[in-house]
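Undergrad: structure of the sequence below:
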Amino acid sequence: MTTHFDDRGYYERVSGPVEALLSLQDVKRQVCVKHSDDDDILQRLIGTATEFLDGPSGCLGQALVRQVWRCAWSRPPCGNQKLKLPCGPVQKIESASYFDTDGNEHSIDPAKLWLLRRSSETKVFPGTGFAWPSMSDHPEALSITFTVGYGSSADVPSDIIHAAHLMVGNWYEHREPVVVGTIASELPLSAQRLIDKNHVGWVSG
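TA: Below you'll find the predicted structure:
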């Protein structure tokens, strides 16, 4: 589990993705490989492409195949303050909890939390008749677990899938020159344009 820290708290992937973004079989068809000698190489390149594209730290700024993330705020929100989630598309809030001013942990009914979805970000905030309760100054004053992603790999937009295939194919064909730290400069222009088209990005706040 990888944990990302910022000045608000932290966020981490709890589980998923539920399946690979690209199947080995599809990639082998794309690169016209019929033997199994390079299966390990192709699997590694699939993983690299997925990591490059997927999640809050990916270049698209969004989750692709369905996965679960947890976000914790160390700065207690107040009233009906809207809080930004690290990536989308957010499907649902799974659970939420907070620490009160006495240091006791309580759960929040996810049905009381609403989502504001926009093209560049998703925010969570208290629904009608509910406000953020008083919270302690705690590293996990408020924690929210949520499901993100388009669904299965078949639900991911086709141009993102195509960009991933172009990346894997390019790296496979030119695998000797590609080294860590130069992946972005090695992207084919067609893949870069598809990535730019689908880039959302994570806006801190």
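
Undergrad: only C-alpha atoms for contact and neighbour calcs from this point on.
TA: Noted.

Undergrad: quick one: contacts of stretch 99-115?
TA: 93-98, 122-128, 130, 133-138, 140-142 (Cα atoms under 8 Å, 6 or more residues apart in numbering).

Undergrad: next step: those restricted to strands.
TA: Among these, the members falling in strands (DSSP state E) are 93-98, 122-126, 142.

Undergrad: shouldn't A164 be in contact with A49?
TA: Yes - if you go by Cα atoms under 8 Å, A164 and A49 touch, sitting 6.0 Å apart.

Undergrad: I'd like the structure of this one too, to check against the first:
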Amino acid sequence: MTWGGVSVVSKPEALPLALADLKARLRVDHDDEDLEIEGFLRAAVGMIDGPEGIGVAIMRQTWRLTLDILPAQVILPGAPIAGLVALRVLDAGGAWQEVPLEDCRLVTGIDPVRLMPAPGAAWPRPVAQPGAVQIDYTLGAETADHADPSLVTAVALIAGQFYNHRETVVAGQVVELPLGARHIMEGRRRGLVG
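TA: Next up is the predicted model:
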């Protein structure tokens, strides 16, 4: 699946792995490199998380899907989708109309998740111009305890690779991802976002 028009409205406030937990996995028992290790942790999360990663949300965040039209059924990119925040439609007068959430049905029992009008509801018709529809929705785990453990492991593996090969990371050379992390990422990839 290839997606376009996806952006992050609000980024996660928390990391899926605490610095202390990552240090324990790396067997680092000093604080001298905490800033560097946290940087590697954030870089590892960035390789996986969000539309710029593999199309998943590890921790709670809000994405926006921008469309030119509003079909009867919209496939929402990303996973795991937690809920709908807003559906806005640009009208002929140039004003954004917020569709009441009770007029929307988020179908979560299937993959990918779909958004459609609730039974008996009708959505307004957007003006015919690019970007006339905005759909905001939340994805990801609310707490690190509920984050996908496989993705957390991939984050730790990548951060560990950066830490163990930091000379090449600092020099700008390409560091190959650990095989285990690549396997996890490919198994969880939601498509190409662009």
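
Undergrad: any idea what the TM-score is?
TA: Overlay of the two chains. TM-score (TM-score structural alignment, normalised by the length of the second structure): 0.87; 190 aligned residues with a Cα RMSD of 2.2 Å.

Undergrad: can you pick the most crowded of the ones in strands among the contacts of stretch 99-115 of the first structure?
TA: Of all those, L142 has the most neighbours under the rule other Cα atoms under 10 Å, reaching 28 neighbours.

Undergrad: in the second structure, what sits opposite it in the alignment?
TA: The alignment partner of L142 of the first structure in the second structure, by TM-score structural alignment, is V133.

Undergrad: contacting residues around that match?
TA: 66-70, 87-90, 126.

Undergrad: check P126 of the first structure too.
TA: P126 of the first structure touches 80-82, 112-114, 132, counting by Cα under 8 Å, 6+ apart.

Undergrad: if you skip the residues just before and after it, what's nearest to the aligned residue in the second structure for it?
TA: By TM-score structural alignment, P126 of the first structure lines up with P117 in the second structure. Spatially, and ignoring its direct neighbours in sequence, P117 of the second structure is nearest to C104 (4.6 Å; Cα to Cα, 6 or more residues apart in numbering).

Undergrad: aligned to that neighbour, what sits in the first structure?
TA: C104 of the second structure maps onto L113 in the first structure, by TM-score structural alignment.

Undergrad: what does T143 of the second structure give?
TA: That one, T143 of the second structure, aligns with S152 by TM-score structural alignment.

Undergrad: that older thread, against L139 of the second structure, how distant is the residue nearest to P117 of the second structure?
TA: Counting by Cα to Cα, to the nearest Å, the gap from C104 of the second structure to L139 of the second structure is 17 Å.

Undergrad: higher neighbour count, those two?
TA: Neighbour tally, C104 of the second structure and L139, criterion other Cα under 10 Å: the higher count belongs to L139, 23 against 19.

Undergrad: show me the contacts for the nearest residue to that one once chain neighbours are set aside.
TA: Nearest residue to L139 of the second structure in three dimensions, chain neighbours excluded: I81, at 4.3 Å (Cα to Cα, 6+ apart). Contacts for I81 of the second structure (Cα under 8 Å, 6+ apart) come out as 108, 113, 137-140.

Undergrad: I81 of the second structure -> the first structure?
TA: Under the alignment (TM-score structural alignment), I81 of the second structure maps onto V90.

Undergrad: also L19 of the second structure?
TA: For L19 of the second structure, the residue aligned by TM-score structural alignment is L24.

Undergrad: you'd agree that match is up against D40?
TA: No - applying Cα under 8 Å, one finds L24 of the first structure not in contact with D40, separated by 9.6 Å.

Undergrad: so between those two, which is more surrounded?
TA: Neighbours per residue (other Cα under 10 Å) separate L24 of the first structure from D40, with L24 holding more: 15 against 11.

Undergrad: just give the closest residue to that one, not the sequence neighbours.
TA: Per Cα to Cα, 6+ apart, closest to L24 of the first structure is Q43, 6.6 Å.
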